[in-house]
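Chemist: pasted the sequence and its predicted model underneath.
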Amino acid sequence: MTDQITMDNGITADEIVINADPVKGQETVLTEGALSLLKTLCKHFAADVPTLLANRKVKQALIDNGQLPDFLPETKSLRENEWKVRGIPNDLQDRRVEITGPVDRKMVINALNANAKVFMADFEDSLAPSWQKIVAGQINLRDAVAGDISYIAAETGKLYTLDDDPAVLICRVRGLHMLEKHVSFAEQAIPASLFDFCIYFYNNYRQLLSKGSGPYFYIPKLESHLEARWWAKVFAFVEERFCLQPGTIKCTCLIETLPAVFEMDEILFELRSNIVALNCGRWDYIFSYIKTLNRYSDRILPDRQSVTMDTPFLSAYSRLLVKTCHKRGALAMGGMAAFIPSKDANENQQNLDKVRQDKQLEARNGHDGTWVAHPGLADTAMEIFNEYIGEDHVNQLHITRDVDAPILAHELLAACDGARTEIGMRRNIRIALQYTEAWINGNGCVPIYGLMEDAATAEIARTSIWQWIKHSQHLSNGVLVTKALFKEMLVQELAQVKEEVGAARFTHGRFTEAAVILEQITTADELVDFITQPGYELLVS
């Protein structure tokens, strides 16, 4: 251990420092014990994160230079050997429907009360991480775990409280690429993932274990088994520090990047003491397909609406995840239904039909459960998975897919047919514009045109256009997609958004700032990794 260095302000260089105005109730979750654990985790693990992120860039450079992703030859024996993950707790055996959403107080209550087995409380893609929202989210989850959370709607006076049998709570932390700029250690912003994990674990593990549950986490954006190994070390360190049985902390990893789909066995192996499932994070996966293969002119995606789960490369991804998980004794979770109920009866029925078709495909493939973004879709998803799982099982671990032919790399990388249309391009611009404006105003989960948009879907919208520009694609009407065309459409669609939201909302909003961000990253020569990175600098505190 290095000696502590005292700075001019009297704070030692290896102390946790909060660089934000206090939030009401902050002291109840950022306690001395929680911050002590955070300091220890940062001391042991924070310095590894830049190396892991640098490894991503090394791998991406190889792909850019023509080495397409493939299964790792050095871990072939691991994939061929027989082994299984440690086991699945009783309250995570049945996950046939999971509802997801941000950690605001009303959402937490409604989601835990929904007709779903699990609520995935999200500090990541559906949350714009202002300090206020991050701290309030931790307070809300602590109160939910304690069972005494309530909320009174200011506009109606309606009281919201927890039902007697709420869903199982899983906390999704932020990805390794994200920093928590409001907290520093050794004068550096700390990994946001460590902050989210530490504060939720410390404040809730005793209460969760006393109720027969446990500290459960969703881990997003993994790109390699080395990143999974880092998480396994974090979990093991915390379990030992708090005298918990190995494997007490449980996690589900999202397979939502193209590199990770080639390392699913390896990810499960590295986390075998703690992991219970993998999840098809489909929207981020589509975004990652574009980002990872951005130099390849023969792998350009069409309009977003055309890229459905029966598309060959997505179907292969889903089936391989099921086969891999079930071979190792882990659950295989399906992806998100982003539709939201509509007040128009015909439109609502169309949305439900699309959800039903999507969920039937997942259930047929052997998934053990699925995600919905709105309580109004939970019944539809539940009905379908009840039908496929049946009365004699609580999941589909018995579906091995052993009769399938091996799924090869070329199937996971297959190009996707479909049109690139002007309507699709303009819609992408409006979605990305409205989402970015909402995000920098602190709202990371936004209903737009009948879909619940989050960071992942906004990423698809803007990277699709970037890809079309880079590779000089023509729209179905013959028009060449250029930077100039995009800028022209952006001005037009900004005016269209103003008409849709109204002059007052537009004037008091931040649409012009959002348009500037969108123009900068969409016309950049190199693909910007995440739209939230430039947005984070403008995010309201």
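Modeler: Good, I have the coordinates.

Chemist: all contacts plus neighbour counts: C-alpha atoms, from now on.
Modeler: Fine.

Chemist: the helices in the stretch 51-200 of the chain, which residues?
Modeler: Secondary structure of the stretch 51-200 of the chain (DSSP state H, counting those that start in this stretch): helices located at 76-80, 105-113, 131-146, 192-210.

Chemist: export these to CSV and tack on distance to Asp21 and mean neighbour count?
Modeler: Listed next are those as CSV, based on distance: least, Cα to Cα, whole Å; neighbours: other Cα atoms under 10 Å:
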stretch, distance to Asp21, mean neighbour count
helix 76-80, 49, 12
helix 105-113, 21, 23
helix 131-146, 9, 21
helix 192-210, 17, 20
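
Chemist: okay, pairing it with this:
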Amino acid sequence: MTDSVISSTLTFSQPFTHAEKQLLTPEAIDFLHSLVARFAPERDRLLKAREQRQQRYDQGALPGFDSETASIRENAWQVRPIPELLHDRRVEITGPPDRKMVINALNANVKVFMADFEDSLAPTWQKLVDGQLALRDAVKGTLSFTSEAGKIYQLRSDPALLMCRVRGLHLDEKHVEWRDRAIPGGLFDFALYLFHNVDALLEKGHGPWFYLPKTEHASEVAWWREIFRFSEDRLDLPRGTIKATVLIETLPAVFQMDEILWELRDHVVGLNCGRWDYIFSYIKTLGQHGERILPDRQQISMDQPFLDAYSRLLIKTCHRRGALAMGGMSALIPSKDEERNAWVMQKVREDKAREAANGHDGTWVAHPGLADIAMAEFNRQLGDRPNQLHVSREQDNPITAERLLLPCRGKRTEAGMRANIRVALQYLESWISGNGCVPIDGLMEDAATAEIARTSIWQWIHHRQILSDGRLVTAALFEQLLDEELHALQHSLGEERFRHGRFADAAALMAQITTDDELVPFLTLPGYRLLP
């Protein structure tokens, strides 16, 4: 079968092979359609509201706490109790739902593996289908993988708990249409994971547990709340069976944390400090505010006052409401060079010790080789306790909007600009080639870190910043450095790898989105058009 597949409700542009037939059964398609028909129109209204808020920020307004919801912030209430299995999440590992990676992640010394259909996955149709089937096999306990060399990978008898991160509100699934429009990518991911796995998860005492990314406003998680309720009713599940952790990874959302917990109170189990997306969102949200420009990415660490305030406010808010406060991702990865590796391990140790001391209940790593260090720091802080819900941070001074919006000082340098170009260029090339998670210069880069790289340069150009050597940042300077870095990459990778890659496409896309008069909100939107 080679033509598009048209069900009575949805149109699929890809042929149904054996894999699709396992996943997209008539019953699964019917469930997906019921969600799309009911909830896709509201998704469009929520995205429009985002645009309107951003227009106000671009005209000079600043994000802040909403006076109309002050009663939610001031009154005493708590979310529904957290399931026993989710009390201890001291170390979580994340990555795309690639078969080998899922096995290695679930076998690592961690409590949770978050299978990511969002920032670390380039959503080709094949990867989406294979990813869902890999998670289905993982839930059943039958997942295995044999490498080309014949090495067999299998799940251990007591793997980590599984969570699924669906795509953000802004992302479509172009391979499936309803009424001649692409459906929301997050609904596709959610529907198939829930439909195929909920019974097996519940049978072994687990549950359908999700991560919700890129939230900007409580009304967006209210949308998910209704999706959860509808799904529970449709599948005859008790209220509150579906659980979610919400990533606080946008600047507007940090002012909405109480409201987010309130709207999702029957389902939410925690909030997470998505630090890299948060830095990106700070740049994007305040893109027109010339007095709030950040320095080189390398100087923006969690001990900066505006990021420390974000971490502490999240902990205080979550613990007051009975929800877990998860820490952020260490993007560093182990190195084969002994000296470099010792430096990496020390940096990760310091980062995780800071999070644990602040009162976070757990943290993220991107590589199994960092799990032991993260685990040791949280074990040291938690002792026999499963979490730090007892840490109230009531002794802290009130965290004001001014403190959350305070930019960090630092230099803007040619070296920083070149590093941003290298990261964004290589990541874009990898992403449009179908790989959304890439080691670059000793860091595990995903869409969030690439976003910081390109939006920083856009803002420096837009506001005519001066580099530390006195040069004005212009589009011409950026294009000169981009060309030089492209040639340097060609030399370092070799002619064959360069010729067979998509570096010209990536450079053209980067030049476009970095020099446009208007800031493109997500690089994955124009990038998606270049994916098969």
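Modeler: Alright, I've got the coordinates. Everything quoted here is computed from the prediction, not taken from an experiment.

Chemist: can you calculate the TM-score here?
Modeler: Superposed pair, TM-score by TM-score structural alignment, normalised by the length of structure 2: 0.98. Supporting alignment: 530 aligned residues with a Cα RMSD of 1.3 Å.

Chemist: nearest to Leu408 of structure 1, out of the helices of the stretch 51-200 of structure 1?
Modeler: Leu408 of structure 1 lies closest, by Cα to Cα, to one member of the helices of the stretch 51-200 of structure 1: helix 76-80, at 13.6 Å.

Chemist: over in structure 2, find the residue span that closest one aligns onto.
Modeler: Mapping helix 76-80 of structure 1 onto structure 2 (TM-score structural alignment) gives residues 70-74.

Chemist: residue in structure 2 matching Ala121 of structure 1?
Modeler: Checking with TM-score structural alignment, Ala121 of structure 1 has Ala115 as its match.

Chemist: quick one: its match and Ile373 of structure 2, what's the gap?
Modeler: Applying Cα to Cα, to the nearest Å, the value for Ala115 of structure 2 to Ile373 of structure 2 is 21 Å.

Chemist: ok, longest helix in structure 1?
Modeler: In structure 1, assigned by DSSP state H, the helix with the most residues is helix 345-365.

Chemist: equivalent range in structure 2 for that helix?
Modeler: Aligning helix 345-365 of structure 1 against structure 2 (TM-score structural alignment) gives residues 338-358.

Chemist: average offset of the matching stretch relative to structure 1?
Modeler: Taken over the aligned residues, the distance from stretch 338-358 of structure 2 to structure 1 averages 0.6 Å (mean Cα distance after the TM-score superposition for structure 1).

Chemist: what does that stretch rub up against?
Modeler: For stretch 338-358 of structure 2, the surrounding residues in contact (Cα atoms under 8 Å, 6 or more residues apart in numbering) are 302, 311-312, 315, 327, 330, 332-335, 362-363, 370, 373-374, 377-378, 381.

Chemist: the nearest residue to Phe65 of structure 2 once chain neighbours are set aside - how many residues pack around it?
Modeler: Excluding the flanking residues, the one nearest Phe65 of structure 2 by Cα to Cα, 6 or more residues apart in numbering is Phe255, at 5.1 Å. Phe255 of structure 2: 24 surrounding residues under other Cα atoms under 10 Å.

Chemist: equivalent analysis for Ser147 of structure 2, please.
Modeler: Neighbours of Ser147 of structure 2 under the rule other Cα under 10 Å: 9.

Chemist: could you do the one 3 residues further on as well?
Modeler: Taking other Cα under 10 Å as the criterion, the count of residues near Gly150 of structure 2 is 8.

Chemist: trace it over to structure 1, please.
Modeler: Under the alignment (TM-score structural alignment), Gly150 of structure 2 pairs with Gly157 in structure 1.

Chemist: so who does the equivalent of Met336 of structure 1 over in structure 2 touch?
Modeler: Residue correspondence to structure 2 (TM-score structural alignment): Met336 of structure 1 is matched to Met329. Each residue near Met329 of structure 2 by Cα under 8 Å, 6+ apart is listed here: Gly274, Arg275, Trp276, Thr363, Trp364, Val365, Ala366.

Chemist: Gly95 is in contact with the last one, correct?
Modeler: Yes: the criterion here is Cα atoms under 8 Å, and Ala366 of structure 2 meets it with Gly95 at 6.8 Å.

Chemist: which of these two has more neighbours?
Modeler: Taking neighbours as other Cα under 10 Å, Ala366 of structure 2 and Gly95 compare with Gly95 leading, 24 against 21.

Chemist: thought Glu118 was touching the more buried one, still the case?
Modeler: No: in terms of Cα under 8 Å, Gly95 of structure 2 does not count as a neighbour of Glu118; the distance is 9.5 Å.

Chemist: any idea which residue sits dead centre in structure 2?
Modeler: The residue lying closest to the centre of structure 2 (Cα atoms, centre = their mean) is Asp119, at 5.0 Å.

Chemist: distance check, it against His175 of structure 2.
Modeler: For Asp119 of structure 2, the distance to His175 of structure 2 equals 19 Å [Cα to Cα].

Chemist: residue in structure 1 paired with Glu42 of structure 2?
Modeler: The alignment partner of Glu42 of structure 2 in structure 1, by TM-score structural alignment, is Asp48.

Chemist: counting neighbours, what do you get for that match?
Modeler: Number of residues near Asp48 of structure 1 (other Cα under 10 Å) recorded here: 12.

Chemist: what do you get for His410 of structure 1?
Modeler: Neighbour number of His410 of structure 1 under other Cα under 10 Å is 13.

Chemist: find the helix or strand that the residue located most distally from the centre of structure 2 is a member of.
Modeler: In structure 2, the residue that sits farthest from the middle, by Cα atoms, centre = their mean, is Gly470; the gap is 36.0 Å. Using DSSP states H and E, Gly470 of structure 2 sits within no helix or strand.

Chemist: what does it align to in structure 1?
Modeler: With TM-score structural alignment as the criterion, the equivalent of Gly470 of structure 2 in structure 1 is Gly478.

Chemist: show the contacting residues for its match.
Modeler: By Cα under 8 Å, 6+ apart, Gly478 of structure 1 has no neighbours at all.

Chemist: quick one: it from Arg420 of structure 1, how far?
Modeler: Distance from Gly478 of structure 1 to Arg420 of structure 1, counting by Cα to Cα: 10 Å.

Chemist: now do Ile469 of structure 1
Modeler: As judged by Cα to Cα, Ile469 of structure 1 and Arg420 of structure 1 stand 12 Å apart.

Chemist: kind regards, and thank you for your time.
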